[in-house]
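> Sharing a model prediction with you, sequence too.
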Amino acid sequence: MTQTYNLLILPGDGIGPEVMGQVVRVIDWFRDNRGLDFRVEQDLVGGAAYDAHGKPLSDETMARAQAADAVLLGAVGGPKYDVLDFSVKPERGLLRLRKEMDLFANLRPAQCFDALADFSSLKPEIVAGLDILIVRELTSGVYFGEPRGIHADDNNPENEGGRVGINTQRYTSGEIRRVARSAFELARRRGNKVCSMEKANVMESGILWREEVQWVHDNEYPDVELSHMYADNGAMQLVRNPRQFDVIVTDNLFGDILSDAAAMLTGSLGMLPSASLGAVMANGRPKALYEPVHGSAPDIAGQGKANPIACILSFAMALRYSFDQGQAADDLEAAVQRVLAKGVRTADLMGPEGGTPVSTAGMGDEILAELSAGA
């Protein structure tokens, strides 16, 4: 019996609807040519939701997200919403999705396609063939710990200005173990190596992180190779020899920094997908939100200049991690690789050597043609 995959699409703002339009074409291709039964709903998030409902995410949309097998999001935000109160800014819709779906593991792949090796900030021979995955804990750590805030410090005469800013780095064993399990499971599908990064040399939370990751390894995943590294050394190693890594697992703060550093190894934000995963549901699939790393780029919205590849590759991640369609994901990624190898480029990928310029829809055309050629 054919499985039905329930997918909620939230195009969002700026270039979100344009790049998501190309993803919908890819979804239709897999339905028509591979018999994958996708039941697709579309709804509003971010500024588009605020314009319609006065809030960046309606309760009805949140309920649809909770019921979906996976959520695919485009981008949120734009300068027209900068004047809004913080509580209703477009980004709050995305944060609500992450929080209420309890998406604790953020997956950020850094893959350098051969045709784009010259776009990296590093030498091509350093990044050629790069394929690493950073797993960032997303719901705890210093961004959420209490106490926090800016307070008066009047009783300290040596404090010029009289204020103190406080953020608390806090992790529990359970929070660390669940994201570590995600990293080990992902490594089993890849190169079977995990490097855990923290600052156990100066932070008690880092000591706990190291001990708990080691416990999960020793008791549940002894077949996966595990190493530990201080996060500052990890940052250095990412720009020195990034291909030494397979899966990196780290906390919220370090993951935020390291994944952005790794992004520049690949050459363009327009190429970078991401996934945020939560607990496994009754149907065996994890709660999941997939989105490109790039923003809403309102300066080019509506002009057909946006690169849809990051959003298309985010759908490839959904095929792999939510729908257990690894071959379909491989085929889609291979189609993107072949298009780039032919020199087809959106504006963000046009380097000194030029290429064949295409619009957002033109890039979609090329990828669909390659899918059909490889079918």
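Perfect, thanks for sending it.
> hey, let's count contacts and neighbours off CA atoms from now on
OK.
> what about the spatially most central residue of the chain, helix or strand, and which?
Residue closest to the average C-alpha location in the chain (Cα atoms, centre = their mean): S274, at 2.0 Å. Assessed by DSSP states H and E, S274 sits inside strand 273-280.
> distance between the top helix by length along the chain and the chain's centre?
Within the chain, and with DSSP state H defining each element, the longest helix by residue count is helix 16-34. Its chain's C-alpha centre and that of helix 16-34 lie 19 Å apart, by Cα atoms, centre = their mean, to the nearest Å.
> Report the buried residues of it.
16-23, 25-30 (16 or more other Cα atoms under 10 Å).
> same deal with stretch 129-147?
130-142, 144.
> between the residues you listed, which is nearest I207?
For those, the closest approach to I207 (Cα to Cα) belongs to G141, at 13.7 Å.
> Now do the SS call for D218.
helix (DSSP: H, G, I helix; E, B strand; the rest coil).
> same question, I248
Quick answer, by three-state DSSP: I248 is strand.
> What is the neighbour count of it?
29 (other Cα atoms under 10 Å).
> swap in A65?
26.
> can you give me the helices in this structure?
16-34, 47-53, 59-67, 90-100, 124-127, 173-188, 204-220, 231-240, 252-266, 309-321, 326-341, 360-374.
> out of those, which comes closest to G162?
The closest of the helices of the chain to G162 is helix 252-266. By Cα to Cα, the value is 27.0 Å.
> Does anything pack onto that closest one? Which helices or strands?
strand 105-111, strand 131-137, helix 231-240 (3 or more Cα pairs under 8 Å, 6 or more residues apart in numbering; DSSP states H and E).
> ok, structure two:
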Amino acid sequence: MGRFVIAVLPGDGIGPEVTAEAVRVLEAVGRRFGHTFEFHEALIGGAAIDATGSPLPPETLERCRRSDAILLGAVGGPKWDDPTAPVRPEQGLLGLRKAFDLFANLRPVRVFPALVGATPLKERVVRGVDLLFVRELTGGLYFGPRQEAGPDGEEAYDTMRYTRWEIERVVRLAARLARGRRKQLTSVDKANVLAASRLWRRVTEEVVRREFPDLALEHVLVDAFAMHLIRRPAAFDVVVTENMFGDILTDEASVLAGSMGMLPSASLGESPPGLFEPVHGSAPDIAGRNLANPIGAILSAALMLRYAFSLEAEARAVEQAVEAILEAGYRTRDIADGETCIVGTREMGEAIAQRILHCAS
């Protein structure tokens, strides 16, 4: 059937452990559906700094260019934790986003029925939550003009800067995704204070009203949305927002799913390769101990199947296997409760892979 080339960038901390399980699951998908996945590992982040002096070596960038998709683990750790250092692990990730113009970050947040008890929120609040954040990824405060000034560095500024074109393309993508779901689109901004947000709101309104009149569009201020996300998260479907707001809100949303270890993401541009990675960080305190939750990485592989390769049935097979294994009581430590079987990273990945293969028989 299909043949797909995947660049695997394990990175730092628990990155190598969780990407190994995502690869295991993709291999199971290949065996079940008759696809060939060709994996090529490369360095990024702190591991790349140690080996080459660069967080994104030219060899890694070239490997990604010759791939259909990129699977990333995590970058960073205490060893490279000086924010004033000229070379830092996160520059590798930012470099990938810039090199491939990955302007949209998709972060689905789904509460699996088996995990409604894993969140500190009430069951009636989280049951049925299935929302999709679309975060603009290459503009805003993280990429605008900045400076640390003054004789002793006592003054600094960062600039939230957006153009009509940047807003249009991410809103268009979010609207297309909303059209394939429940036809609800929520745009989050701070238009009562920020000029960039007023442009964001005006352009969003124009694009949706002109091109997607079948959608229900609402605008919500970011501070109000942060409250609504905890009080009534099931009311939302697709949420589109700018870079920094999206970064903060999706971390908040991890509480809904029970653990940040459950959340996948996809970073997409106008053309391949897309970047697929779990939302969590490198978690150096548990690295190498077979304790990390690989489900975020495994569900990122499902997003790869869906958005990079257009393999919807295969993506659903992965998601259904994850749900079945959770229903069977398998848990990593971060999502464990009373009546469950606590397993390690490798055991969770193997159980999901075997479920995919078992369902084929």
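Good, I have the coordinates. Computed from a predicted model, the values in this text were never measured in an experiment.
> related to what we said a few turns ago, average distance between the longest helix of structure 1 and structure 2?
Helix 16-34 of structure 1 differs from its equivalent in structure 2 by a mean of 1.2 Å after superposition (mean Cα distance after the TM-score superposition for structure 1).
> Indicate which one of the helices of structure 1 is closest to G74 of structure 1.
helix 16-34 (4.3 Å).
> Take the helices and strands packed on helix 252-266 of structure 1 and write them to a markdown table, including distance to F38 of structure 1.
Below are those laid out as a markdown table (distance: least, Cα to Cα, whole Å):
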| stretch | distance to F38 of structure 1 |
| --- | --- |
| strand 105-111 | 23 |
| strand 131-137 | 27 |
| helix 231-240 | 38 |
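> Out of the ones you listed, the one nearest Q325 of structure 1 is which?
strand 105-111 (17.5 Å).
> contacts for the closest one?
129-138, 179, 182, 259, 262-263, 265-266, 272-278 (Cα atoms under 8 Å, 6 or more residues apart in numbering).
> Go again with 6 Å.
Strand 105-111 of structure 1 has contacts (Cα atoms under 6 Å, 6 or more residues apart in numbering) with 130-138, 179, 274-277.
> and what of stretch 117-128 of structure 2?
Contacts for stretch 117-128 of structure 2 (Cα under 6 Å, 6+ apart): V116, G258, I335.
> Sort out which one of the residues you listed lies nearest L94 of structure 2 for me.
Nearest to L94 of structure 2 among the contacts of stretch 117-128 of structure 2: G258, at 27.6 Å, using Cα to Cα.
> what do we get in structure 1 for that closest one?
Matched to structure 1 by TM-score structural alignment, G258 of structure 2 sits across from G267.
> Give the full set of residues in contact with its match.
G267 of structure 1 touches F119, S120, counting by Cα under 6 Å, 6+ apart.
> ok, now how distant is it from M363 of structure 1?
G267 of structure 1 sits 18 Å away from M363 of structure 1, going by Cα to Cα, to the nearest Å.
> separation between the residue in structure 2 sticking out farthest from the centre and E166 of structure 2?
What lies farthest from the middle of structure 2 is P151; by Cα atoms, centre = their mean that is 39.3 Å. To E166 of structure 2, P151 of structure 2 is 35 Å away according to Cα to Cα.
> tally of neighbours for P222 of structure 1?
The burial count for P222 of structure 1: 13, using other Cα under 10 Å.
> that older thread, columns distance to A288 of structure 1 on top of the helices of structure 1, output as CSV?
Shown next, in CSV, are the helices of structure 1 (distance: least, Cα to Cα, whole Å):
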stretch, distance to A288 of structure 1
helix 16-34, 17
helix 47-53, 20
helix 59-67, 9
helix 90-100, 9
helix 124-127, 29
helix 173-188, 13
helix 204-220, 23
helix 231-240, 27
helix 252-266, 18
helix 309-321, 8
helix 326-341, 16
helix 360-374, 24
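> Nice, that's everything, thank you.
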